[in-house]
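Prediction below, plus the sequence it came from.
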Amino acid sequence: MMEIKEGKDRFVLLNDEGNEAGEMTWSNAGPEIMIIDHTFVDPTYRGQQLAQKLVAAGVDKARKDGKKIIPLCPFAKKEFEEKPEYADVLRK
């Protein structure tokens, strides 16, 4: 079972042994904007919707913190294009 933990400007995906299996990083552009700039999942774990879960964690954080997201990372950008339910946190 994978676990997602929040670190400094990133969410880390940890495998059962507690090793990093992926991450999503962001930078803050002022107090109201998060820029998702990188999403990565180790090739061993691909195909399990884990990158989607990392982006979803970022969306949850933005909602909780009252922020908007600029998805610069190509994967996050695709997620925002495919998921209208993320529109509330997308910086237009």
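Arrived safely.

make it CA atoms for all contacts and neighbour counts henceforth
Noted.

Nearest residue to the middle of the chain?
V55 (2.8 Å; Cα atoms, centre = their mean).

The chain: helices as residue ranges?
Listed from the start of the chain, the chain has helices (DSSP state H) covering 50-65, 74-82.

Take the ones you listed and write them to CSV, including distance to I4.
What follows is the helices of the chain, written out as CSV (distance: least, Cα to Cα, whole Å):
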stretch, distance to I4
helix 50-65, 7
helix 74-82, 17
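
Of those, flag the one that's most buried.
Comparing the helices of the chain on average neighbours per residue, with mean count of other Cα atoms under 10 Å, the densest one is helix 50-65 at a mean of 18.

Included below, for side-by-side comparison, is a second structure:
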Amino acid sequence: MSDDDIRIDFEETETRGRYSARVDGIAEAGELTISKVTPSLVIADHTMVPDSLRGRGVAAALAERLIADARARGQRVVPLCPFVRSQALRHPEWSDVIQN
């Protein structure tokens, strides 16, 4: 599955954010949630992908979108979520955005 097959939406409140990922033909969605600490610092809290979406690159696409958005907004990301933390270790090019 390519990233083009995964649609990611972002919704937010003043203190929280949620990325949701959908794939055509599958009712369930994957999600990655964040908490906003300051305008320039967010915490990646949780990533969840239902069984129906596993193995399709959905979680990785969610993490990549988080990083791209953080770069565009000039934010740093604290990877509290184990999945985002593991991806950050695999992607040293994210070091400009990841705050350990």
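All right, it came through fine. A quick note: this is a predicted structure, and the numbers were derived from the prediction, not measured.

TM-score of the superposed pair?
These two chains, once laid on top of each other, score a TM-score of 0.92 by TM-score structural alignment, normalised by the length of the first structure; 92 aligned residues with a Cα RMSD of 1.4 Å.

one step back: so what does the residue nearest to the centre of the first structure match up with in the second structure?
Under the alignment defined by TM-score structural alignment, V55 of the first structure is paired with A63 of the second structure.

With adjacent residues omitted, what lies nearest to the counterpart of M24 of the first structure in the second structure?
Using TM-score structural alignment, the partner of M24 of the first structure in the second structure is L32. Of all residues beyond its chain neighbours, the one nearest L32 of the second structure is T47 (4.3 Å), with distances taken as Cα to Cα, 6 or more residues apart in numbering.

And the alignment partner in the first structure of L80 of the second structure, how far from E79 of the first structure?
If you follow L80 of the second structure across to the first structure using TM-score structural alignment, you land on L72. For L72 of the first structure, the distance to E79 of the first structure equals 11 Å [Cα to Cα, to the nearest Å].

show me what contacts the residue opposite M48 of the second structure in the first structure once aligned?
Under the alignment (TM-score structural alignment), M48 of the second structure pairs with F40 in the first structure. F40 of the first structure makes contact with G22, E23, M24, A51 under the criterion Cα atoms under 8 Å, 6 or more residues apart in numbering.

Starting from V12 of the first structure, give me the distance back to F40 of the first structure.
Counting by Cα to Cα, the gap between F40 of the first structure and V12 of the first structure amounts to 10 Å.

distance of the aligned partner of E85 of the first structure in the second structure from N100 of the second structure?
When the second structure is aligned by TM-score structural alignment, E85 of the first structure is paired with E93. In this structure, E93 of the second structure and N100 of the second structure are 14 Å apart, going by Cα to Cα.
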